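# pasting a predicted model and its sequence here:
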Amino acid sequence: MSSVLYDAQGPRAKRRNAVFTVVFLLALAALLWWVFSTLNDKGQLEWALWKPFFTGTEAWTTYIWPGLQNTLKAAVLAVIIALPLGAVLGIARLSDHAWVRVPAGIVVEFFRAIPVLVLMIFGLALFAEYTNVSSDDRPLYAVVTGLVLYNASVLAEIVRAGILSLPKGQSEAAMAIGLRKNQLMRLVLLPQAVTAMLPAIVSQLVVIVKDTALGGAVLTFPELLASANTMSGYYGANVIASFTVVAVLFIALNFALTSFASWLEARLRRSKRSTGAVLGVEDVDDINAAEAGGPHKTDGV
């Protein structure tokens, strides 16, 4: 069956694709066998190295769970601060006033161009030199600072692009019935843009979760990945086993985040379906009166 975008495969194309599929599966099987045999020859698949994760709770309560708590703490704090800050910066870049638009653009471009690790190191030095934050808390503060500055700048660009992607007719129609600029942004553009931006926002949230590992690698922040190093040394250099468990936890955490975002996006799309109602000038006057705290217009008034 053919369409404008797709031509049905003929017998030769089907045979060629079948051959490519078989070759790929054989190559993948050979690669997996090579990895398995290499690990087995190095003794990395011995039960003694994997036993701590399947028998007893010491590895989980002493190393994995505290590391996971610190990872989630840093990620949640960064998300809570970066999301609203990114939204404000993104909207500010769309301002009609140059004194708002230009500084916001400078801030976004500056912090978006600096590697997040550099921002974390700078934050650690800043808290050590100019604040009374204890040495135990400085790594957490530095990690959150770096994540917020970088990801807020990236989220600002996502917000700006999401708003600009909406049809111009939305803005023109809203202004034609008398909505002010802030009402246009709050009542028309942002509610529609959020749904369009959600996949990109979730991708950036996944990046935030993963980038917490930079704090463990450089700033001695005791997050999940850093706990794997300590754990592998304690249990007899079971590096492969420890990092495999940590990798599975990161995959599960990010998969849960993306699954929740997919559910939320579908729910938002269902809730924002048009009811067919038309917003007239009288309705806009009611909105303006409500925001000003004055009486609403009614029929016959």
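On my side now, so go ahead. Numbering: from 1, shown residues only.
# going by C-alpha atoms from here, please, whenever you check contacts or count neighbours.
Will do.
# residue 148 and residue 288, how far apart?
Noted for residue 148: a distance of 35 Å to residue 288, by Cα to Cα, to the nearest Å.
# I meant residue 86, not that one.
For residue 86, the distance to residue 288 equals 28 Å [Cα to Cα].
# show me what the host helix or strand of residue 200 is packed against.
Using DSSP states H and E, residue 200 sits in helix 190-218. When contacts are defined as 3 or more Cα pairs under 8 Å, 6 or more residues apart in numbering; DSSP states H and E, helix 190-218 packs onto helix 65-92, helix 116-130, helix 138-164, helix 224-234, helix 239-271.
# put this beside the first:
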Amino acid sequence: MSGGSRVLFDAPGPRARRRIRIATALSVVAGLALVALALRQFADNGQLAAERWRPFGTWPMWRYLLDGLRATAEAAVVSIALSMAAGIVLALGRLSPHRWIRLPSAAYVEVVRTIPALLLVYIVLFALPKYGLDLPLFWKLVVPLSVSNAAAFAEVFRAGIRSVERGQLEAGLAVGLTRGRAMRMIVLPQAARRVLPSLVSQSAGLLKDTSLGFVVSYSELLYSGKVLANYNHLLIQTYLVVALVYLVINAALSKAARTLEERNARGAGRGRAQRLRRKPSLRERGGARA
């Protein structure tokens, strides 16, 4: 895998693209049918009446939900930062030539990837306090999310590092850099650029995982929606509005990931074209030898 656009998977062929288009079309049709059925059921039960939606046009309602969204963003940003930092360390550990570093890093990634994030939340919430480690409410959500997503980020960074041509590292070693400095100054910046779309996609998934905050009673967006629904008795309307907020945010992040991926693909294409233009023809090489 040498191109920035083929870091984690190979591009699908004609048959695979056709199957993807067919599956996408069927999924869209099935989704629209379910939405139409749900709207009909809501209408039959009076859930679409204007008076049930009018409270969501007031500022106090939105201010409360925006406070929950702010708490969600704070937990997500801190979790992403910690997960990425740990992911880089784990990725470098898995690629280390030393077994005593490589094996524990690989064990962490393989084990943690199989454990649901919800189970880690329960461990932090119920198990750790029995041993005298009772974290603040914010960290009861951030710590398990960071532990869980560090393994996923580690695999993303590892794929990015392995996609960088080995000659880049060897060139750094040849000019006198240590392996660590060559990795930090030469390989990691290129790897980060190549996997940036995947990092954004993984961050979007982590943002959705912050909804586990309702388990620890952390006032993120979903928990705020739950409290609000208990107050205004508009259960369906409140959760639909919360779902719409999540949809808008994750759609924006997904769009950003696609844009970055397309930009990387265009950059890789321009780089190949420039290399081909610089490559001398057979006639030129023959003339140079003559």
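Everything's here; your move. These figures come from a predicted structure and were not determined experimentally.
# tell me how they score on TM after superposing.
Once superposed, the chains reach a TM-score of 0.74 (TM-score structural alignment, normalised by the length of structure 2), with 250 aligned residues with a Cα RMSD of 3.2 Å.
# returning to that earlier point: orientation of the helix holding residue 200 of structure 1 relative to helix 224-234 in degrees?
Orientation check (axes from the mean of the first three to the mean of the last three Cα atoms, to 10 degrees): helix 190-218 of structure 1 against helix 224-234 gives 30 degrees.
# give the buried residues for helix 190-218 of structure 1.
Buried positions in helix 190-218 of structure 1, judged by neighbour count with 16 or more other Cα atoms under 10 Å: 190, 192-198, 201-202, 204-206, 208-216.
# ok so, going back, give me the more crowded residue out of residue 148 and residue 288 of structure 1.
Using other Cα atoms under 10 Å, the more surrounded residue of residue 148 of structure 1 and residue 288 is residue 148, with 28 against 18.
# now residue 190 of structure 1. Nearest residue, chain neighbours left out?
residue 163 (6.8 Å; Cα to Cα, 6 or more residues apart in numbering).
# actually residue 151 of structure 1, not the one I wrote
Counting by Cα to Cα, 6+ apart, residue 82 is the residue found nearest to residue 151 of structure 1 once chain neighbours are left out, at 6.3 Å.
# repeat for residue 125 of structure 2
Excluding its sequence neighbours, the residue lying closest to residue 125 of structure 2 (Cα to Cα, 6+ apart) is residue 140, at 6.4 Å.
# structure 1: which residue goes with that neighbour?
Using TM-score structural alignment as the criterion, residue 140 of structure 2 maps onto residue 142 of structure 1.
# same check on residue 239 of structure 2?
Here residue 239 of structure 2 is matched to residue 243 in structure 1, going by TM-score structural alignment.
# what of residue 165 of structure 2?
By TM-score structural alignment, residue 165 of structure 2 lines up with residue 167.
# its match: neighbour count?
So residue 167 of structure 1, with other Cα under 10 Å, has 10 neighbours.
# residue 283 of structure 2 now?
9.
# ok, it to residue 272 of structure 2 distance?
Residue 283 of structure 2 is 21 Å from residue 272 of structure 2, by Cα to Cα.
# ditto for residue 254 of structure 2
With Cα to Cα as the criterion, residue 254 of structure 2 and residue 272 of structure 2 are 27 Å apart.
# same deal with residue 78 of structure 2?
Noted for residue 78 of structure 2: a distance of 38 Å to residue 272 of structure 2, by Cα to Cα.
# ok, residue 147 of structure 1 - contacts?
By Cα atoms under 8 Å, 6 or more residues apart in numbering, the residues touching residue 147 of structure 1 are 78, 82, 116, 119-120, 208, 211-212.
# quick revisit: what about residue 254 and residue 272 of structure 2, which has more around it?
For residue 254 of structure 2 versus residue 272, neighbours defined as other Cα under 10 Å are more numerous around residue 254 (19 against 13).
# tell me the contacts of that one?
The contact partners of residue 254 of structure 2, by Cα under 8 Å, 6+ apart, come to 200-201, 204.
# redo the residues you listed as CSV? Include distance to residue 171 of structure 2.
Converted to CSV, the contacts of residue 254 of structure 2 look like this (distance: Cα to Cα, whole Å):
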residue, distance to residue 171 of structure 2
200, 30
201, 32
204, 36
